[in-house]
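> For reference, the sequence and a predicted model appear below.
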Amino acid sequence: MSVGTAGVCLRGLAMGFAEAAPGISGGTIALVTGIYDELVGTIAKLSPPSFGLLRSGLKAFWQHHNLTFLVALGVGMAAGLLAMAELLVWVLATRPALAWSFLFGLMLVATGGVALQSKPLWLLVLGVPGLAAGLVIASGSGLPEVGGSARMWALFGGGTLAATAWIVPGVSGAFVLVLLGLYAPVLAAVHERNLGDLAVLAAGMAVGLMLSSRLLARLLATQRQPVLGFVTGLMAGSLLKLWPWRSEEVAVFPTAEDPLLIATLGLTILGAGAALALLAAGRKAARS
């Protein structure tokens, strides 16, 4: 493995860690580590017609699609996702309030980071509807528990939407899974090595990447401010879904009698600090 390929693999590892947690965008990690343009450009080359290059031989197909880069990145991301998923499954099973408090801090600052990129006009015009939509979605229970083919379609659709969010800096793919009520089931599938569910999710993600990469690039280039305004509101509304203090799944205010109050507040601050560090690194990378 060359140094360059190893470096891409390590970047993928960091992106995998990030995408396992709502609030941190894998796209942001790609931007911070200097591979975002290559990533989006490489994904944009993937289209059904481009597979016709296989007639010219595997080498031509491989080089045209920059598959050395994609495979190295994918291996790193898979390792990062597996490691972080194991940790999150354990914490969510034993101390859910602590896990959600850290994720709430991440998401809170990530929302502020997107808001800072948005103009006040669009925050008002589209941020408010986005906030309302986020609150409505977050106050629900997500997609209903289903089995069989309906479950497969839910995972496929969730993967498609999550991948679309994944390549936008500042928007987390895991955040989309939280909104859909698929975050815990997907973590469980990773933990249990449920290859059937993971294959369907991966297929949805592949479709999402191929369909969205060019569209998102065009949309962000021509309608960036309206998109950011709506996404800011949506993310703000979705914070209700991550609120760590709950009684029978209903969000409540913390009390002084809560034995985990200090730890929960501390992890919220820690999550916010981690997101602030990533946002600062992202701004520095964008300027350089």
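Everything's here; your move.

> going forward, measure contacts between C-alpha atoms and count neighbours the same way
Will do.

> Hmm, Ala132 and Leu234 touching each other?
Yes - with contact defined as CA atoms under 8 Å, Leu234 reaches Ala132; the gap is 7.5 Å.

> more crowded one of these two?
Leu234 (26 against 16; other CA atoms under 10 Å).

> residues in contact with the helix or strand that one falls within?
Per DSSP states H and E: Leu234 is located in helix 224-242. Here helix 224-242 makes contact (CA atoms under 8 Å, 6 or more residues apart in numbering) with 100-101, 103-104, 107-108, 111-112, 114-115, 117-119, 122-139, 178-179, 220, 251.

> now, which of these lie within strands?
Ala251 (DSSP state E).

> And the buried ones among the contacts of helix 224-242, selectable in ChimeraX?
Selection of buried members from the contacts of helix 224-242 for ChimeraX, criterion 16 or more other CA atoms under 10 Å:
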select :100,101,103,104,107,108,111,112,114,115,118,122,123,126,127,128,129,130,131,132,133,134,135,137,138,139,178,179
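
> one more structure, for comparison:
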Amino acid sequence: MGVKIFLNGLLMGLAEIIPGISGGTVALILGIYERLIHAINSFDIVFIKHLKKREISQAWKKVDGPFISTLLIGMLFSIYFFSSLILLLIDTFPIGFKSFLSFILFFSVFLDPIRPRISKEFFIGIFLSFLLCLILYSSPAGNFEEVSLSYIFLSGLIAISALVIPGISGSFILLLMGTYQSMLLAVRNIDLLVLCLFLLGAIIGLFSITKLIKTALEKKRELLMSIFFGLIIFCIPLIWMNDSNLTNEKLNIIHIILGGIIALLIVLLFKDLGKSNVRSSQTYL
């Protein structure tokens, strides 16, 4: 069980450092999305009361401690050890890598956790997600050589939304804000000041957005899931936006095909993990 959750964390961590795919998307595909939202929202006043009374075991159980801690360890491990590899792949195989990401998103919408029911809410959700992606398309990517510490905090506050909103990539948000490379360098060089400020912003943003998501899941579940479905579909072109490789060199068909095959294998892995995750997650909801 712990190994499986750790693997889920590894996959979510990888998604968080790849521009174009989000940890929220992976959590949704893996069937742990609602359990994750529930666990994050459990850090409330009751949790604090348990801590004040030194009821550590009750507090740990309330926030689904084994799940959230193992998932977080997997994510941090993935982000720290694979950030350099991701940069290398992006630079060395840009077309194949982006093809891989695009096919992962495309194949994933056919999986049960993401595929919504066709209804009025579905079309409203698709329209709203289209408008949001249109805003992202029209946003010029920032390219700031130096950013202030307050801006790093703001980046964490905004980019963390991708952890709980499928379809929106946190790395892509950082690209738009001009802090993507700065954060990868901070991770590589263990710049504690930058990392702590980013983490502080992320924590504040995370608890704010998850409360909204939890309320929406309870009251407007079909609409919310339709928005997620639309975001995943419409964000695929974001992966290719402003890509000089599309105009400066021939598309490598072999890389595209390989990217698609690897993506299909990964999505099949997601499907198998998702089935067991859904069964275990139902205990906590």
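Received it, and whenever you're ready, just let me know what you need. This is a predicted model, so every value here is computed, not measured.

> Give the aligned range of whichever helix or strand comes after the helix holding Leu234 of the first structure in the second structure.
Scanning forward in sequence from helix 224-242 of the first structure by DSSP H and E, the next helix or strand is strand 246-247. Alignment note (TM-score structural alignment): strand 246-247 of the first structure is matched to residues 243-244 of the second structure.

> Ser83 of the second structure and Gly13 touch, don't they?
No - counting by CA under 8 Å, Gly13 is not a contact partner of Ser83 of the second structure; they are 9.6 Å apart.

> quick one, which of these two is more surrounded?
Comparing Ser83 of the second structure with Gly13 by neighbour count (other CA under 10 Å), the higher total belongs to Gly13, at 27 against 19.

> any idea how far Met1 of the second structure is from the more buried one?
Separation of Gly13 of the second structure from Met1 of the second structure (CA to CA, to the nearest Å): 18 Å.

> likewise Leu231 of the second structure?
31 Å.

> ditto for Ile256 of the second structure
35 Å.

> Which one's more surrounded, these two?
Remark: of Ile256 of the second structure and Met1, Ile256 carries more neighbours, 19 against 11, as counted by other CA under 10 Å.

> State the distance from the more buried one to Ile95 of the second structure.
7 Å.

> cool, Leu11 of the second structure as well?
Taking CA to CA, one finds Leu11 of the second structure at 21 Å from Ile95 of the second structure.

> With Ala263 of the second structure instead?
For Ala263 of the second structure, the distance to Ile95 of the second structure equals 14 Å [CA to CA].

> and what of Thr210 of the second structure?
34 Å.

> which one of those two has more residues nearby?
Ile95 (24 against 21).

> host element of the more buried one?
Counting by DSSP H and E, Ile95 of the second structure is found in helix 94-108.

> Mean distance between that helix and the first structure after superposition?
Compared with the first structure after fitting, helix 94-108 of the second structure deviates on average by 2.4 Å (mean CA distance after the TM-score superposition for the first structure).

> so that helix corresponds to what in the first structure?
Against the first structure, helix 94-108 of the second structure falls on residues 96-110 (TM-score structural alignment).

> tell me which strands and helices the helix or strand containing Thr68 of the first structure is in contact with?
Element membership for Thr68 of the first structure (DSSP H and E) is helix 67-94. Here helix 67-94 of the first structure touches helix 3-19, helix 96-116, helix 183-191, going by 3 or more CA pairs under 8 Å, 6 or more residues apart in numbering; DSSP states H and E.

> Just put those in a markdown table and tack on distance to Ala281 of the first structure.
Written out in a markdown table, the entries for these read as follows (distance: least, CA to CA, whole Å):
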| stretch | distance to Ala281 of the first structure |
| --- | --- |
| helix 3-19 | 14 |
| helix 96-116 | 12 |
| helix 183-191 | 27 |
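
> Tell me which of the ones you listed lies nearest to Leu155 of the first structure.
Of all those, it is helix 183-191 that lies closest to Leu155 of the first structure, at 8.4 Å by CA to CA.

> what's the mean distance for the closest one versus the second structure?
Mean deviation for helix 183-191 of the first structure: 3.7 Å (mean CA distance after the TM-score superposition for the first structure).

> Now do that helix: which elements does it pack against?
helix 67-94, helix 173-180, helix 195-222.

> right, so of these, which gets closest to Leu54 of the first structure?
Across these, closest to Leu54 of the first structure is helix 67-94 (CA to CA), at 13.2 Å.

> quick one: buried residues of the closest one?
Buried residues in helix 67-94 of the first structure (16+ other CA under 10 Å): 69-70, 72-86, 88-89.

> swap in stretch 1-10 of the second structure?
5-10.
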